[in-house]
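Asks: Below is the sequence, then the predicted model.
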Amino acid sequence: MPVPTVDTYENDDEDMVKKQTLTAADAVRALPVNRDVIDLRDRYYVPSLVPLRADVVPNHTDLNIRDQFDEGACTGFALAAVVDCQRRREGLPGHVSTRMLFEMARLHDDLPDPEAAGSTLRGALKGFFHNGVCDEVDAPYLLGADATGWDLDIETAHKARDVTLGSYFRLNHEINDYHAAINEAGAVIASGKIHAGWARPKNGVIKRSSRIEGGHAFAIVGYTRDGFLVQNSWGPRWGGFQNMPGVALWSYEDWFEHVEDAWVLRLAVSSPSAFDVKYARNHAMFRDAKVAASAFAPRRQDIHGHFMHLDDGQFVSRGRYTQNKASLDETAKLIKSGGTGRNETPDYRHLLIFAHGALSNKTAVAKRIRAWSKVYKKNGIYPIHIMWETGFNSDVVDVFYDLLFKTRNLMGEDADHTDARLEEMAGPLGRKLWRDLKVTSGLTFAPGTQGGEGIRDLVKAARQAPELQVHFASASAGVLLLAELADVMQQLKVPLASANVMAPACNLDHYNNRIRPHLGQTIQHLYQYSLIDQRECADTLDIYSKSLLYLVSNALEPQKGTPMLGMETGLQALAGPDLDGLPAQHSVYFAGRDRKQTDAKSHTGLDRDLKTMNHILQTIVGGQTGGVQAFSQGHMQGY
């Protein structure tokens, strides 16, 4: 057995900061893998007492040696090698898609620098867990211009449900744990610091070196008495251990010095119909409603095709809920056709654009999509939810809490005029943030922006669909998008069959100038759900003894006490005590008075109130709900 030799270099620290590449197998190889950060939720592998084989050497005819060329996609390649190994052990044919595994890894990584190349092993595993993986023929590994803009479309997403991740465990860096994991599972996915010795393994053995070039991911598919067997993704010209192309021996000493991370996994039973129900209702996280509401964020595939994720009118291209034109084009195509095409009659007769409030972050929106979508679709409604990054949530709440504590320290917790002092102190910065939010709402569907072009494509698709009506719904500041959408639909000469606004957080000037002129024209009817003033005043915040709309009215609008459309006092200022001055196309229902239509106790309770949500459903479908097609109390949980 050849014994690895050691190269030493001067100025090793200087070598560490070189660009992360290595020339190997006649190509420049990118080495961009980032180390997995510490996460206390990680589950660690524990070896069993099953006797270990003296060595594990794979049959080289079972190995699919891939070549990533110069792209930094090694996490996808390494994971594909491990998944293929698992599938071979089950006697299953074919190879899984490295392209999908890598692209999903990029979406699910939480890197400090979102523009950094490559990904982590955890990102690859999370992407696999949340999305599954399709066959290589459905998402082949293409390079250059051919690979640009690859996106997980609806058909491929459903195919990916056949191969999913079951359990995965992080490995402690103990040689016995590695041996046990490989003996049990056949292969592990690993990453390490790559040095110059990886460039040209001699007789299939990686020569030791201290010249670090970057980070790389690979599969470990066996072991001998001298080291681990690495299946790499640099083509068949690399490696050659025991005449196995693409495989090299990594000595235990080298492993000890340069290994970074490793995970062992097991595939789940193939059960596509169970993809959305990983946890039973009596699982611990569902026993407490508060725990359920803060449970795991939905996977992108759970809500695929039902959201637009925008920041200042541009698609958000990184993170769990990435958005691009390709995915929106798929949605537009589905809307235009009226559904899946599996039925003679259209699946959908309504398109619903739902704009959520400024305090609803992307995870909160995703949970609502997951909770509501099946009911909407059963009623022939195709929902599109707008995730718009306002920055209002974290910025304003943090600022107001800080101001509250300062105010209490100055005046005492029980001071009668603490609210007034808080309004005064919060006003300067709060008004700026609220003003920025209004600017953001104007950009969301603005002409020339990706969001503007995207919403126009959806409306045009709806116009071409058979007898499809378009509707709008919103919560709180989401009403600011109603005027923008109505302008788009007016330009395209498509009516908005209904608009349903819950506690609309806009002032009367905005209503009179931007919304009211559309009533009876582009907006055929506006339905509003608000709290009576008694419930408004009782809906206190932790930092303020009145409701959020009172805080907006008294501190965030330019003038203290600005009348707001969503408040009973604001509506009375607009249309008189009995609201006689409202247009005929504007109906208002008050929680606390109109109990058949709504009975929410708070602003945040409106989209959790069964009566409110079912009345909105009725306004969309024309009253034809009932039985299993209506929302049940179970649909009002988990968000």
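Replies: On my side now, so go ahead. Residues are numbered from 1 along each chain as shown.

Asks: all contacts plus neighbour counts: C-alpha atoms, from now on.
Replies: Noted.

Asks: can you give me the strands for the stretch 451-600 of the chain?
Replies: Under the criterion DSSP state E, counting those that start in this stretch, strands of the stretch 451-600 of the chain are mapped to 469-475, 496-502, 526-531, 586-591.

Asks: and these as TSV, adding distance to F307 and mean neighbour count?
Replies: Formatted as TSV, the strands of the stretch 451-600 of the chain follow (distance: least, C-alpha to C-alpha, whole Å; neighbours: other C-alpha atoms under 10 Å):
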stretch	distance to F307	mean neighbour count
strand 469-475	14	24
strand 496-502	18	25
strand 526-531	23	25
strand 586-591	27	20
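
Asks: The longest strand along the chain - contacts with which helices or strands?
Replies: Counting residues, the longest strand in the chain under DSSP state E turns out to be strand 212-223. Under the contact definition 3 or more C-alpha pairs under 8 Å, 6 or more residues apart in numbering; DSSP states H and E, strand 212-223 sits against helix 12-16, strand 21-24, helix 74-89, helix 175-185, strand 188-195, strand 227-231.

Asks: Give me the angle between the fourth one and strand 212-223.
Replies: Read it as helix 175-185. Orientation of helix 175-185 against strand 212-223 (axes from the mean of the first three to the mean of the last three C-alpha atoms, to 10 degrees) gives an angle of 50 degrees.

Asks: Then the longest one?
Replies: Orientation check (the same axes, to 10 degrees): helix 74-89 against strand 212-223 gives 0 degrees.

Asks: helices or strands up against helix 74-89?
Replies: In terms of contacts (3+ C-alpha pairs under 8 Å, 6+ apart), helix 74-89 is packed against helix 98-108, helix 121-131, strand 188-195, strand 212-223, strand 259-267.

Asks: ok, and what's touching the last one?
Replies: Contact partners of strand 259-267, identified using C-alpha atoms under 8 Å, 6 or more residues apart in numbering, comprise 35-36, 45, 83, 86, 121, 163-171, 181, 185, 187-193.

Asks: rewinding a little: redo the strands of the stretch 451-600 of the chain as a markdown table? Include distance to H216.
Replies: Listed next are the strands of the stretch 451-600 of the chain as a markdown table, based on distance: least, C-alpha to C-alpha, whole Å:
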| stretch | distance to H216 |
| --- | --- |
| strand 469-475 | 46 |
| strand 496-502 | 51 |
| strand 526-531 | 55 |
| strand 586-591 | 58 |
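
Asks: Out of these, which gets nearest to Q633?
Replies: Evaluated with C-alpha to C-alpha, those place strand 586-591 nearest to Q633, the distance being 17.7 Å.

Asks: re earlier: buried only: go through the contacts of strand 259-267 for me.
Replies: By neighbour count, with 16 or more other C-alpha atoms under 10 Å, these hold 35-36, 45, 83, 86, 121, 163-165, 168-171, 181, 185, 187-193 as buried.

Asks: check contacts around T522.
Replies: Going by C-alpha under 8 Å, 6+ apart, T522 touches 486, 489-490, 493-496.

Asks: ok, and here's another one to check against it:
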Amino acid sequence: MHSILKVVDRILDTRPDTLDFRDQLYEATLVDVPARIDLEEYRKLNIPILDQGREGACTGFALATVAHYLLAKRYGLNNLTPVSPWMLYAMAKRYDEWPGEDYEGSSARGAMKAWHKHGVCSDRLWTHRSGKVKRDLTGTQASDASQRPLGAYYRVNHKDLVAMHSAIAEVGILYATGLVHEGWERIDSDGAIPLKETIRGGHAFALVGYDERGFWFQNSWGNTWGKNGFALITYDDWLLNGTDVWVARLGVPIILNNPIPRKSQPRSSQQKTSAIYANLRPHLISIGADGALSDNGTYATSSEAVQRILTEDFPQMSASWQKKRLCLFVPGGLQSKDQVVEAMTNLRQVFLNQEIYPLAFLWNNEYGATLTQILQNGLKQRRPEGTVEDNQDFMLDRLDDALEPLVRPEGSLQWSVLKTKALQAAKIYNGGIRLILQFIDQLQKQEPNLEIHLVGHSLGSLLLEPLVQLLTTDGLISGSLLGGDVGYGQAIASCTLWAPASTLSAFHESYGQAIANNKIGKFTLFTLTDEAENNDQCANIYHRSLLYLIAHSLEEKPRIPFSPTHAQGTAIAGMEKFIRQDEQLQSWIASGKVDWILAPNTGSQGAQFHCAARTHEGFSQDPATLRATLARILGEPEMEESEDTQE
């Protein structure tokens, strides 16, 4: 007698994991491995048999089964809260190797990463809804998911039966994927799947036992399939059609009131990431490579998430505030996403304590590594061996002069791509900046007293250029940035730029127009002195500041020594020597329309003017700069020093 089910009625769309040498492999230990682990022993636990129906979500359902088993073993079945397979499936798509979300199915690795980075919420908080599967978490979901974190997890060699037996004996359950054939439609009365040749597609399931014939697994097609929801895949079948296997342990739920210093973090800190994400989620916006919202990775952002931040999270958090202040913060771009997130764990509460809601942008966070590689490539063209320290320092200025033209071919191309990304975020119909401003415009109409504040560091000024132009322009926009578009005509309460990387021409087209039209209440430029710029360095290869490299090499008009038109390269808005040469900026500074703060300084003019930064990156790490920026947002001459704003 056979159990008959038309496999063709099921969506079989699990994708094999791509090759990734970063996977940590499980190694069999000397734990006692029984000759068999009977299915009946596993069934005594009464782990729920799930049914995914006609949905291609088996990666989520199979992993939910693994979660149910591990949670039941830890807390007991009576205390088991069913988890959401839909969350696991939807979040897995953030970590698959394929772009976008307009495809069915996902990979086992993607699902494991999703659980490891976010935890898994209860089934009642994330139930399936017809249509497009969402890929972002609400605050409630994120908080609940962090209570069920995944600890260590390893890839098991799916061709190594000894390792697989050992892993099942050690943990009790494995997460597996394999190819489904027509034999799955006619299962023997004892639960065994007859091996057939015709492949139907890929599927995920949970291995829960074994005997001399093969592996027992729990499926997610309901309890009428196979042997009450289970089946046995023979070793011959598995070795031919098995594709991926993972083994895992639960993590420990933790509460973090303060971030762990980076130097004390363990090698794998994703459990910390999962724990803090619930608090940070409403304060992070990810912009992708094409300028649209990024829908992949730990900090993916959808348009629905942006809407929820601005229509739910911000209003709820600011309900009791005397003034509603929204601060859009764009970091410099040289830090990795993890570094920005770590910084935001500190800054979030500092801002909220002052009744300022911070919203940070994650964008172009790979540029620091890219720039280092470009400089290294340029250096190799001059000296294939050794390091800068091997040379005598009296030649360092000549090394910089030599590097600038060498890095230009590759560096200017990457710089142009970066600037295009920033512009696209406001220009294309689904650009991240454009979508955010649509919601801000709606919010400002509901909250007429809402204050918009901008803070940008270094490369962050590039992303703010089109944002300022689109937000502040009344009617039709002119110029090369967003010419032909229609602006919102809104005002900005304050705009503070730390060492902006914008060219002076782009600065005047965007920020300058807003300043001239009185659309920015308080505008402040923080810059290094020219002496400090020349004492700075990039990747310990180029011995001037990043802004010098941009001005001399990466921008459209490179520096050509002794040239009457190119001797200084391209004028950059964040550099002292160019600000002093710009008549319009000097006029605004003299009239008080623009405050210019040169660093480092002692703060003799008061907290609003204090900045101790000595390097380009130093602005984001300087407590005095933070206090001065907060004082300007609050419109206060002095900002009280607190532990939060100290190093």
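Replies: That came through, no problem. In this text the structure is predicted, and so the values were computed from the model without any measurement.

Asks: Quick check: the residue nearest to A24 of the first structure when sequence neighbours are not counted vs A180 of the first structure, distance?
Replies: Leaving out its chain neighbours, the residue that sits closest to A24 of the first structure by C-alpha to C-alpha, 6 or more residues apart in numbering is A199, at 4.5 Å. Look at A199 of the first structure and A180 of the first structure: by C-alpha to C-alpha, to the nearest Å, they are 29 Å apart.

Asks: Also Q528 of the first structure?
Replies: 63 Å.

Asks: So the residue nearest the centre of the second structure: helix, strand or coil?
Replies: Nearest to the mean C-alpha position of the second structure, counting by C-alpha atoms, centre = their mean, stands Y299 at 3.7 Å. Put simply, Y299 of the second structure is coil when judged by DSSP: H, G, I helix; E, B strand; the rest coil.

Asks: That one -> the first structure?
Replies: Mapped onto the first structure by TM-score structural alignment, Y299 of the second structure lines up with Y321.

Asks: OK, contacts around that match?
Replies: Shown in contact with Y321 of the first structure (C-alpha under 8 Å, 6+ apart): 107, 300, 309, 362.

Asks: Grab the nearest non-local neighbour of the third one.
Replies: What it means is H309 of the first structure. Nearest residue to H309 of the first structure, sequence neighbours excluded (C-alpha to C-alpha, 6+ apart): M387, at 4.6 Å.

Asks: on that earlier part again, of the contacts of Y321 of the first structure, which are reproduced in the second structure?
Replies: Using both residues aligned by TM-score structural alignment, their matches' C-alpha atoms under 8 Å, the second structure keeps these contacts from the contacts of Y321 of the first structure: H309.

Asks: So which of the contacts of Y321 of the first structure sit within helices?
Replies: 107, 300, 362 (DSSP state H).

Asks: now E533 of the second structure, nearest residue through space, not along the chain?
Replies: Nearest non-adjacent residue to E533 of the second structure (C-alpha to C-alpha, 6+ apart): S545, at 5.0 Å.

Asks: corresponding residue for that neighbour in the first structure?
Replies: Counting by TM-score structural alignment, the partner of S545 of the second structure is S547.

Asks: wouldn't its match be in contact with D533 here?
Replies: No. With contact defined as C-alpha atoms under 8 Å, S547 of the first structure does not count as touching D533 (9.9 Å).

Asks: hmm, back to that, alignment lookup: the residue nearest to H309 of the first structure to the second structure.
Replies: Under the alignment (TM-score structural alignment), M387 of the first structure maps onto L362 of the second structure.

Asks: swap in R66 of the first structure?
Replies: With TM-score structural alignment as the criterion, R66 of the first structure matches L50.

Asks: Near its match, how many other residues are there?
Replies: Neighbours of L50 of the second structure under the rule other C-alpha atoms under 10 Å: 19.

Asks: Which residues are in contact with it?
Replies: 61, 65, 219-223.

Asks: which one among these gets closest to M639 of the second structure?
Replies: Looking across the contacts of L50 of the second structure and measuring by C-alpha to C-alpha, the closest to M639 of the second structure is F61, at 52.5 Å.

Asks: That closest one -> the first structure?
Replies: By TM-score structural alignment, F61 of the second structure lines up with F77.

Asks: cool, and L626 of the second structure?
Replies: Counting by TM-score structural alignment, L626 of the second structure corresponds to M613 in the first structure.

Asks: element containing that match?
Replies: For M613 of the first structure, the host element (DSSP states H and E) is helix 610-621.

Asks: How far off centre is that helix?
Replies: Remark: helix 610-621 of the first structure is offset 27 Å from the chain centroid, using C-alpha atoms, centre = their mean, to the nearest Å.

Asks: cool, stretch 573-580 of the first structure as well?
Replies: Offset of stretch 573-580 of the first structure from its chain centre (C-alpha atoms, centre = their mean): 43 Å.

Asks: Pull the number of nearby residues for E90 of the first structure.
Replies: The number of residues packed near E90 of the first structure is 9, by other C-alpha under 10 Å.

Asks: for Q316 of the second structure, same thing?
Replies: Neighbour count for Q316 of the second structure, taken as other C-alpha under 10 Å: 11.

Asks: Mean per-residue distance, the helix or strand encompassing it versus the first structure.
Replies: Following DSSP H and E, one finds Q316 of the second structure within helix 314-317. For helix 314-317 of the second structure, the mean deviation from the first structure after alignment is 3.5 Å (mean C-alpha distance after the TM-score superposition for the first structure).

Asks: so how far does the helix or strand just after that helix sit from its counterpart in the first structure?
Replies: Using DSSP H and E, the helix or strand that follows helix 314-317 of the second structure towards the C-terminus is strand 325-330. For strand 325-330 of the second structure, the mean deviation from the first structure after alignment is 1.1 Å (mean C-alpha distance after the TM-score superposition for the first structure).

Asks: Where in the first structure does strand 325-330 of the second structure fall?
Replies: So strand 325-330 of the second structure is aligned with residues 350-355, judged by TM-score structural alignment.

Asks: ok, now which ones touch the nearest residue to S48 of the first structure once chain neighbours are set aside?
Replies: In space, and not counting its chain neighbours, S48 of the first structure is closest to A180: 7.5 Å by C-alpha to C-alpha, 6+ apart. Neighbouring residues of A180 of the first structure by C-alpha under 8 Å, 6+ apart: 47-48, 52.
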